[in-house]
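Asker: Can you look at this prediction? I've put the sequence above it.
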Amino acid sequence: MTTNTLTAGKVETTTDDLGIATISFFHPAHNSLPSSLLTELASTISTVGQQAETKVIILRSEGERTFCAGASFDELMAIQDEAQGLAFFSGFAQVINACRTCHKVIIGRVQGKAIGGGVGVAAATDYCFATTQAAVKLSELVVGIGPFVVGPAVERKIGSAAYAQLALDAAEFRPATWAKERGLYAELFDTAAELDAAVQAFAEKLARYNPEALTALKQVFWEGTAHWDTLLVERAGISGRLVLSEFTRQAIQAFKSK
């Protein structure tokens, strides 16, 4: 039996007695994110962030080797017009903006490689822990598009020079140590068990702080980004046009066949 990769996957949420809400996503194709999962993930982040019992949010994925492989290649190949392209890439905009506007601090838990949109998701968290296996790559240029939607989040976190390095050297992974040195990751751990212990301890610490102070502090962190509501959609339109080009079609097909 074959799996429909456009409808596979899930988003799950649990909240413990301390008010620590854990949002977990999964997709069998290396935690890639088709439109349905992007929409569900954005909605879940917004909903959980508005719940009074939530003190802090942990954002994570399932599995061991890959945190998030970014866009679904099957869905990219299925895009037939600019409207569909805009709608798909706007999904990443929705997730990033949901993280940005969420009233609660979001802790990222990155256990493996982050690729393309996955780097953007990690960058949209407020404080991110990772393992030493959590290498990063913005691979969009390899397949004929660019990291337009996730770019503002990544650039905000690591700076314009490092963002340009990632965006242009699109075929190469940068090690987790490189990402930590530039501020994407706050701390690195050798094992997933050590990572989970650190994430939990930090979440418990935040859950004991004044929630109003945390909300106000998060708003300060994200000052100057209110225009992202329109900026990221505009950037999605660029990717939505580029994905229709013959160059991109052939590049994606070649990438998939490797």
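Answerer: All right, it came through fine.

Asker: switch to C-alpha atoms for all contacts and neighbour counts from now on
Answerer: OK.

Asker: Show me where the stretch 101-250 of the chain has its strands.
Answerer: 106-110, 113-115, 127-131, 136-137, 187-189 (DSSP state E, counting those that start in this stretch).

Asker: Tell me which of those strands approaches residue 253 most closely.
Answerer: strand 113-115 (17.7 Å; C-alpha to C-alpha).

Asker: which outside residues touch that closest one?
Answerer: For strand 113-115, the external contacting residues (C-alpha atoms under 8 Å, 6 or more residues apart in numbering) are 65-70, 122, 133-139.

Asker: How far does that strand sit from its chain's centre?
Answerer: Here strand 113-115 is found 9 Å from its chain centre; the criterion is C-alpha atoms, centre = their mean, to the nearest Å.

Asker: Kindly reformat the strands of the stretch 101-250 of the chain as CSV containing mean neighbour count.
Answerer: Shown next, in CSV, are those (neighbours: other C-alpha atoms under 10 Å):
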stretch, mean neighbour count
strand 106-110, 27
strand 113-115, 27
strand 127-131, 25
strand 136-137, 24
strand 187-189, 20
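
Asker: looking at these, which is closest to residue 236?
Answerer: strand 113-115 (17.3 Å).

Asker: ok now do the most centrally placed residue in the chain, which residues does it touch?
Answerer: In the chain, the residue lying closest to the centroid (C-alpha atoms, centre = their mean) is residue 121, at 1.4 Å. Taking C-alpha under 8 Å, 6+ apart, we find residue 121 in contact with 95, 96, 150.

Asker: again, but for residue 19
Answerer: 53, 54, 55, 56, 207.

Asker: Only whichever of the residues you listed are buried, select them in PyMOL.
Answerer: To isolate the buried members of the contacts of residue 19 in PyMOL, using 16 or more other C-alpha atoms under 10 Å:
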select buried, resi 54+55+56+207
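
Asker: Let me have the contacts of residue 19 in JSON lines, adding distance to residue 34 and secondary structure as columns.
Answerer: Listed next are the contacts of residue 19 as JSON lines, based on distance: C-alpha to C-alpha, whole Å; DSSP: H, G, I helix; E, B strand; the rest coil:
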{"residue": "53", "distance to residue 34": "30", "secondary structure": "coil"}
{"residue": "54", "distance to residue 34": "27", "secondary structure": "coil"}
{"residue": "55", "distance to residue 34": "29", "secondary structure": "coil"}
{"residue": "56", "distance to residue 34": "26", "secondary structure": "strand"}
{"residue": "207", "distance to residue 34": "32", "secondary structure": "helix"}
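
Asker: and the comparison structure, right after this:
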Amino acid sequence: MTETGKVEFTVNEAGVGTISFFHPSHNSLPGALLQQLASTITQAGTHDQVKVIVLRSEGERTFCAGASFDELIAIQDKEQGLEFFSGFAKVINACRTCPKIIISRVQGKAIGGGVGVAAATDYCFATQFASVKLSEIAVGIGPFVVGPAVERKIGLSAFSQLALDATEFRSAEWAKEKGLYAEVFETVEEMDAAVEAFSLKLASYNPDALKALKEVFWQGTEHWDQLLVERAGISGTLVLSDFTRTFIQSFKKKV
């Protein structure tokens, strides 16, 4: 384990591939980790032994805190901004185009890009601690890259609520009601038991049928390769604003 975080990939005898990521700063996702996560998802999708994928993070109360503020403040021009936010685009598109069903295990808070990662998977299990928040507009950016994935999962109305009420968390139960989470459990142990049982069940199904079903799930998103890069360009420009830089500097002084 290093300060830059890690991504790990394992496969069990039943054909369940597990992708686990970690970063010491609340599982935030700096650029290098985003690239590694996207490539690992793509690799798992082409692995002959993998029948279903479980995406999870380490730690207890934060699934993913989204973008790394240290990297955001270091962005100096639009090109660097586009490159950074394209990392989230690559993760979402890797989930979208992966031929295997992806189950996400959300043990704690999902913030900003973390909500996008959860929304980009095919089936979510969560605990009662897995509240959600799209904080981007408060930072001066806006949830442009993750927006299509979140809106697809919970609808425009709920996405608008999250996007505009950017300083408040919505509960895991709210996220379940809106369709982001399939099930919410009181404890991590209960959630993990459900994840294991469901992943093993899916792994026993016809892989060709699952692949075809996933294509149906994601029908109409074929243009996302271009759309999400365009959205990354919007965020990459806004991150250079005085508003955003002042906000991040002020936030970092408090922590």
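Answerer: Okay, I see it. Fair warning: this is a prediction, and the values are worked out from it, not measured in the lab.

Asker: In helices only, show me the contacts of residue 121 of structure 1.
Answerer: Cross-referencing the contacts of residue 121 of structure 1 against helices under DSSP state H gives 95, 96.

Asker: just the contacts of residue 121 of structure 1 now: which is nearest residue 4 of structure 1?
Answerer: residue 95 (22.4 Å).

Asker: Now check structure 2 for the residue matching the closest one.
Answerer: Per TM-score structural alignment, the equivalent position to residue 95 of structure 1 in structure 2 is residue 91.

Asker: list the contacts for the nearest residue to that match once chain neighbours are set aside?
Answerer: Counting by C-alpha to C-alpha, 6 or more residues apart in numbering, residue 38 is the residue found nearest to residue 91 of structure 2 once chain neighbours are left out, at 4.4 Å. Neighbouring residues of residue 38 of structure 2 by C-alpha under 8 Å, 6+ apart: 87, 90, 91, 92, 94, 95.

Asker: Comparing the host helix or strand of the last one with structure 1, how large is the average distance?
Answerer: Which is residue 95 of structure 2. In the assignment (DSSP states H and E), residue 95 of structure 2 maps to helix 78-97. Helix 78-97 of structure 2 differs from its equivalent in structure 1 by a mean of 0.2 Å after superposition (mean C-alpha distance after the TM-score superposition for structure 1).

Asker: angle of that helix against strand 101-106?
Answerer: 120 degrees (axes from the mean of the first three to the mean of the last three C-alpha atoms, to 10 degrees).

Asker: Can you list the buried residues in helix 78-97 of structure 2?
Answerer: Under the neighbour-count criterion of 16+ other C-alpha under 10 Å, helix 78-97 of structure 2 has 78, 80-97 buried.

Asker: what do you get for stretch 34-51 of structure 1?
Answerer: Applying 16+ other C-alpha under 10 Å to stretch 34-51 of structure 1 flags 34-35, 37-42, 44-46, 48-49 as buried.

Asker: what's the counterpart of residue 229 of structure 1 in structure 2?
Answerer: Alignment note (TM-score structural alignment): residue 229 of structure 1 maps to residue 225 of structure 2.

Asker: Now do residue 17 of structure 1: how many residues are near it, please.
Answerer: Residue 17 of structure 1: 8 surrounding residues under other C-alpha atoms under 10 Å.

Asker: For it, what is the corresponding residue in structure 2?
Answerer: In structure 2, residue 17 of structure 1 lines up with residue 13, judged by TM-score structural alignment.

Asker: of the contacts of residue 19 of structure 1, closest to residue 189 of structure 1?
Answerer: Of those, the one sitting nearest to residue 189 of structure 1 (C-alpha to C-alpha) turns out to be residue 56, at 21.4 Å.

Asker: So which of the buried residues of stretch 34-51 of structure 1 sit within helices?
Answerer: Reading helices off the buried residues of stretch 34-51 of structure 1 with DSSP H, I get 35, 37, 38, 39, 40, 41, 42, 44, 45, 46, 48, 49.

Asker: From residue 38 of structure 1, how far out is residue 3 of structure 1?
Answerer: In this view, residue 3 of structure 1 and residue 38 of structure 1 are 18 Å apart by C-alpha to C-alpha, to the nearest Å.

Asker: same check, this time on residue 252 of structure 1
Answerer: 20 Å.

Asker: Residue 69 of structure 2 against residue 248, yeah?
Answerer: Yes: applying C-alpha atoms under 8 Å, one finds residue 69 of structure 2 in contact with residue 248, separated by 6.8 Å.

Asker: could the strands of the stretch 101-250 of structure 1 go into a markdown table alongside distance to residue 61 of structure 1?
Answerer: Below are those laid out as a markdown table (distance: least, C-alpha to C-alpha, whole Å):
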| stretch | distance to residue 61 of structure 1 |
| --- | --- |
| strand 106-110 | 8 |
| strand 113-115 | 11 |
| strand 127-131 | 12 |
| strand 136-137 | 15 |
| strand 187-189 | 17 |
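
Asker: Quick one, which of the ones you listed gets closest to residue 200 of structure 1.
Answerer: Proximity to residue 200 of structure 1 (C-alpha to C-alpha) singles out strand 106-110 among these, at 9.7 Å.

Asker: what's the closest one aligned against in structure 2?
Answerer: Using TM-score structural alignment, strand 106-110 of structure 1 pairs with 102-106 in structure 2.

Asker: Next, the mean deviation of that stretch compared to structure 1.
Answerer: Stretch 102-106 of structure 2 sits 0.2 Å off on average (mean C-alpha distance after the TM-score superposition for structure 1).

Asker: Now do the same for residue 33 of structure 1: its match in structure 2.
Answerer: Under TM-score structural alignment, residue 33 of structure 1 pairs with residue 29 in structure 2.

Asker: Just list the residues touching the closest residue in space to its match that isn't next to it in sequence, thanks.
Answerer: Distance criterion C-alpha to C-alpha, 6+ apart; nearest residue to residue 29 of structure 2, sequence neighbours excluded, is residue 67 at 5.3 Å. Residue 67 of structure 2 makes contact with 28, 29, 30, 112, 113 under the criterion C-alpha under 8 Å, 6+ apart.

Asker: Please consider this matter closed, and thank you.
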